[in-house]
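>>> coordinates only, sequence not included:
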């Protein structure tokens, strides 16, 4: 894992999750796959393996570049701008 400039700009401590699952999936009756937590604002969204890709849509709408897995036991982070694990 490498450091990127977007990670250095993240709030500390990281934001609390705004929900337990992807609210956009719940609203449309879809099942979220592999949840992601926005490390800027705490939005929880489904990953790019989900039919609706709400975590990626959140980045496109907000510019919040870094998220982490919101799955139990997973610790990695992803930067949408750099397109890499950070």
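Right, received. Where do you want to start? Just so we're clear, the structure is a prediction, and the values are computed from it rather than from any experiment.
>>> only C-alpha atoms from now on, for both contacts and neighbour counts.
Fine.
>>> longest helix of this protein?
helix 54-62 (DSSP state H).
>>> now that one: buried residues?
Burial within helix 54-62, assessed by neighbour count using 16 or more other C-alpha atoms under 10 Å, is assigned to 54-56, 58-59.
>>> next: stretch 28-37.
The neighbour-count check on stretch 28-37 (16+ other C-alpha under 10 Å) flags 32-37 as buried.
>>> okay, now the one to match up with it:
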């Protein structure tokens, strides 16, 4: 893992997931998802790039919140959409 992403220094120390039931945007529109990602700026839970709607990436772009973490059980990694790197 790399700590070269400057976006990690702007993250709050703690966020609360917006939902634990799945991708909040997919739940709203009745769609499916593959894997979940949590925004480390605000807690938005969205679906991964392998999902049909790619809500985590869309949120990162519209909200200017570039860093997510895996919201999958047993996974512990973070990704920056801007720098396209693990952090």
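Right, received. Where do you want to start? All values derive from a computational prediction rather than experimental measurement.
>>> superposing both, give me the TM-score.
These two chains, once laid on top of each other, score a TM-score of 0.94 by TM-score structural alignment, normalised by the length of structure 1; 85 aligned residues with a C-alpha RMSD of 0.8 Å.
>>> circling back to that earlier point, which is the next helix or strand following the longest helix of structure 1?
Next helix or strand after helix 54-62 of structure 1 toward the C-terminus (DSSP states H and E): strand 66-69.
>>> break down structure 1 into its helices, ranges please.
Listed in chain order, the helices of structure 1 (DSSP H) span residues 5-8, 23-28, 54-62.
>>> could these go into JSON lines alongside distance to residue 48 of structure 1?
Converted to JSON lines, the helices of structure 1 look like this (distance: least, C-alpha to C-alpha, whole Å):
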{"stretch": "helix 5-8", "distance to residue 48 of structure 1": "20"}
{"stretch": "helix 23-28", "distance to residue 48 of structure 1": "13"}
{"stretch": "helix 54-62", "distance to residue 48 of structure 1": "7"}
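>>> fine by me, thanks again.
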